Structure formats: structure tokens, C-alpha cells
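Participant: just coords:
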């Protein structure tokens, strides 16, 4: 089904504005992070603070004001269903662990679904003042510079991002890393899956794989990678599947087959 261009473009413009506003609030908290009360969720590596909650509240408020019938799914406050057919998918601060430890590897991630398909992806990295933005059929940009992936880049002449969390065993992740290294590749992990997906779209990484990831971590990055000319493994975004995790893999053209084989996808 074709999505009316104006309905997506209007929301796309809003997403970029809201991402910068949310980023400014998050950066304010980042500068005074020593005063934040840090709470744990699933384990000691899965943390949250008032910054995450207030940034998500701000984003929700802005979308409710402009598009009150849109749904919103956020990491901190869950799913609020809408009736418009559009659902915003938000991670207020992806990379909270780097955030609270004073590292710049965190971002604001905003995706827009039309039914179950990501049609807008915006990721803002405040510490670098980098705004990654993409919309269905409009391409992807970094600070308004068009992003187009180089097909000559592959796992052997570039770097792959790898993610891990306590939803999968250390042995499983170790197997992924072992297969990547045996195939002649190399990897990094910076603590923010959303930001590493943006790096794939920008050509800084040739691919990103995480065995278990949530919609708010990956859907904005998927839109960016796809619009930059890359490929992404389908994420189940319909019904209850939207709030559950799934494997995430995105790649530049020259790395698709190698990374699918390494990931077993």
C-alpha cells in the first residue's frame, strides 16, 4: 500500500525537530550525570535514569500535540495504541550505560511505522551534533548530506558492529565473533545499537548484528540503512511482536551474504 507522501513528510519534519529538542534535554542531563540516580532493570548493565524518562515524556508530548491519533511505543513507558495507522517507536536514550559513564556513544532514536513498515528513521547523537534522517523514498542524510553506501566495502576491508545483552548467552555471542574473525573481518561494540545502525547507513560500519534487539533500538536504523542503499533483516512489527525482541541484522551491499552466513539468517 502506498503511503500518502504528505502524511509521511509532515511527520518526518516533526521527527527531526523533536529529535534535536529531545537531544538538547538529554545533553543537559549528560552534563550533570554525576547527580543522576541510576536504577537497574534486568541486570546491572541495563540501567535507567530520570533523563531517559523525561526525554521520552517530552517526545510523547510533542507527538501527541501534533498527531493525537498516532500510536507511540517507547522503551520506558510502553505502547499507547493509536487509530491513524501510524505508530512512533522511540528510544529516548539508546546507550544509557555509555551515557551515565560519561562516554559520547548514545543517541535519541525515533522511528515511524505505517502499519508494520518503518517509513521514517531519525537518530540524533547530541555529543557529535549529528542528525541521521531518512524517510520512505526520500533517501538518507547525515546533517543534510546524502548517504549512499559503497558496494566495494565488505567485512574484510571494513568494520562490523556487534551487539550483545543478557537475552543471549555469552557462548552464542562468542560464536558470532569467532565466525566473523575467521572470515577475515573485525568488529566493534560501542554500547548503542541504534547508533551503530546509523553508522552502517553512513558507511562507517559495513554491517551490524545483534542476536536480540527491541523495536525501539533498531527500526529507525533500519529505515536509515534501507534508504542509504543497504539491506536489513525483517523485524516482526505487527501486533504483539512489536513489543518483543528479535534478531537484528543490517548490512551494506558488499557485506550482506557474509553477514547472513555468519549470523545464520
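Facilitator: Alright, I've got the coordinates. Not measured: the values here are computed from a predicted model.

Participant: For the rest of this, base every contact and every neighbour count on C-alpha atoms.
Facilitator: OK.

Participant: Check the gap between residue 99 and residue 30 for me.
Facilitator: In this view, residue 99 and residue 30 are 7 Å apart by CA to CA, to the nearest Å.

Participant: and the comparison structure, right after this:
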């Protein structure tokens, strides 16, 4: 079979097509991320340390672009060469879903179409020295049950609080003149079940009733929880925090914790 010889003209045409494809991909990506999830003002407040609700923008949040649903991700990695979203959907490939840097803010953002709630993920941080570091999301609302260390996409937006009566009564009380007795408690060791599932940990919902009944019976007015944020090692009692916005998954999901507080 005769092999056609490639001419300079053919190479130029191929390079032009490659450039057009790259430009089209960039424009499509810009379209998917527009309007910016984190505005210029968001980034200004974040970098000045004065955005007290930044958890609503950073981390993983469900979004809809046009008719396509997916998850928007944002993480601060100012010294990274590149950042990728890794999860089951892309086989944990660090180059499959690269994020975009937002100006000089140090924030990287990305949008993963089709991704929903209850999915595990991490960030693949590409360092300037050529290493790839797999990191959990510091703004995640939930995490994988240990010893796993991945973050998990969850919604905390549609919980219906039922504390209206209590809040109204609190407003009428003289809080600072009332007696106070605080019960400090570590949920993981306070009470367990006989089941070996999840190491015998009780769910936040069950603990809510058990602990409230006990404190009322003993005359306590307040509960102080020890180490409730996500952490890797049980023996630390929760004082090796890896997720400040994630109640530990040892005792259930974020909405179970909301029920506990409620």
C-alpha cells in the first residue's frame, strides 16, 4: 500500500485544526463556568479574610448550567501548578478534570457535569516540583467513613428546622442571669450499641434523644460536644481535625447531626 507523504501544507492545516479545537474547548469551559460562581467581590473578601460565609462558595456545591446539572468545586491552592478533581467518575485520574485558576486569588474552580450528591472525591494537587498530592476538601460538608479519607458531596440546604418554639422562648428568657450547668460529652465513647457495624457507633438521631433525656434528668442546661468535626484517628477524640465543616461520619450524615442539634 502506498503511503501518502505529509507536506508542510498538511502539517499547517492539522496545527490549525488543533488550535481551533483547543480554542473551542476553552470557550465551552468558559461558558460552563459563566457566570463565575465566585465573583470578584467573593475573592476580594476571601483574600482579605473577611468572608464569613465562604463555605457557601468554596468546596462542592450542586449547580445547574443551562439544562445540565453537576457539581461546582472550589479550593484554595495558591502554590499549585495545577489542580484536578478526582473521583469514581473519572477513575481518580489527576489529569481528567483540571480546574481553572481565578486570577491571582489562589482559588481554583471547576465544574463536573453529571455529578450529584453522595459521591466521593478529592483534589489532585500538581506541585511545581512535579509531585501529585491527593487532598481531601477542607470545605467539604461530609467525609468518607474512616479509614477512608475522601470527601463526599452532600446537601445541607433542605433541612427543615423545628426549633421555632424553643427560639421564641429563649428570646424571652434572661440568659445571662440564669443558672448554667454544662455537660461535656464525647459522643463516640458516651454510649455505644452492641452491633459491630460502624464499630458500634450510634447515629446522631438516636444519640439526640438519649443524651437529651439524660441531661434533663441530671439537671444539666447545656451540652458541650468534644471533637465533633471530621478526624482520622479515634484516639484523638476528634482533636486532629481534617474537615472543619464536616461533622464526623462516624455517627451519620450531616443532616443527622442537624437533627441532633435540633
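Facilitator: Looks like it came in fine. Here the structure is a predicted model, which means the values were calculated and not measured.

Participant: Can you give me the TM-score here?
Facilitator: The TM-score (TM-score structural alignment, normalised by the length of the second structure) is 0.27; 110 aligned residues with a CA RMSD of 5.6 Å.

Participant: In terms of neighbours, single out the busier of residue 99 and residue 30 of the first structure.
Facilitator: residue 99 (24 against 21; other CA atoms under 10 Å).

Participant: thinking again about what came up before, joint contacts of residue 99 and residue 30 of the first structure?
Facilitator: Shared contacts of residue 99 of the first structure and residue 30, defined by CA atoms under 8 Å, 6 or more residues apart in numbering, are absent.

Participant: the longest helix in the second structure is where?
Facilitator: Identified as the longest helix of the second structure according to DSSP state H is helix 8-32.

Participant: Following that helix in sequence, what is the next regular element?
Facilitator: Sequence-wise, the next helix or strand downstream of helix 8-32 of the second structure (DSSP states H and E) is helix 40-47.

Participant: Just the residues contacting stretch 18-33 of the second structure, thanks.
Facilitator: Here stretch 18-33 of the second structure makes contact (CA under 8 Å, 6+ apart) with 65, 110-111.

Participant: Can you flag the buried ones in these?
Facilitator: Buried members of those, counted by 16 or more other CA atoms under 10 Å: 110-111.

Participant: Redo the contacts of stretch 18-33 of the second structure as a markdown table? Include secondary structure and distance to residue 40 of the second structure.
Facilitator: Shown next, in a markdown table, are the contacts of stretch 18-33 of the second structure (DSSP: H, G, I helix; E, B strand; the rest coil; distance: CA to CA, whole Å):
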| residue | secondary structure | distance to residue 40 of the second structure |
| --- | --- | --- |
| 65 | strand | 20 |
| 110 | strand | 16 |
| 111 | strand | 18 |
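
Participant: so what secondary structure elements neighbour the strand or helix carrying residue 245 of the second structure?
Facilitator: Per DSSP H and E, residue 245 of the second structure falls inside strand 243-247. With contacts taken as 3 or more CA pairs under 8 Å, 6 or more residues apart in numbering; DSSP states H and E, strand 243-247 of the second structure sits against strand 142-143, strand 229-230, helix 254-261.

Participant: and it with helix 254-261, angle?
Facilitator: Put simply, strand 243-247 of the second structure runs at 70 degrees to helix 254-261, going by axes from the mean of the first three to the mean of the last three CA atoms, to 10 degrees.

Participant: and strand 243-247 of the second structure, which residues are buried?
Facilitator: Buried residues in strand 243-247 of the second structure, counted by 16+ other CA under 10 Å: 243-247.

Participant: picking up where we left off before, could you dump the helices and strands packed on strand 243-247 of the second structure into a markdown table with mean neighbour count added?
Facilitator: Listed next are these as a markdown table, based on neighbours: other CA atoms under 10 Å:
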| stretch | mean neighbour count |
| --- | --- |
| strand 142-143 | 30 |
| strand 229-230 | 23 |
| helix 254-261 | 18 |
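
Participant: Which one of those lies nearest to residue 215 of the second structure?
Facilitator: Residue 215 of the second structure sits nearest to helix 254-261 of all those, at 13.9 Å, using CA to CA.

Participant: Which strands and helices lie in contact with that closest one?
Facilitator: Contact here means 3+ CA pairs under 8 Å, 6+ apart; on that basis helix 254-261 of the second structure packs against helix 204-218, strand 243-247.

Participant: among these, which is the most enclosed?
Facilitator: Neighbour counts averaged per stretch over these are highest for strand 243-247, at a mean of 21; criterion: mean count of other CA atoms under 10 Å.

Participant: which stretches of the first structure form helices?
Facilitator: All helices of the first structure, identified by DSSP H, fall at 5-31, 50-66, 96-100, 170-182, 193-201, 215-227, 256-263.

Participant: Next, the angle helix 215-227 makes with the fifth one.
Facilitator: By that I understand helix 193-201 of the first structure. Angle, helix 193-201 of the first structure to helix 215-227, by the same axes, to 10 degrees: 0 degrees.

Participant: re earlier: just so I know, which of the helices and strands packed on strand 243-247 of the second structure lies nearest residue 44 of the second structure?
Facilitator: Nearest of those to residue 44 of the second structure, taken as CA to CA: strand 142-143 at 26.8 Å.
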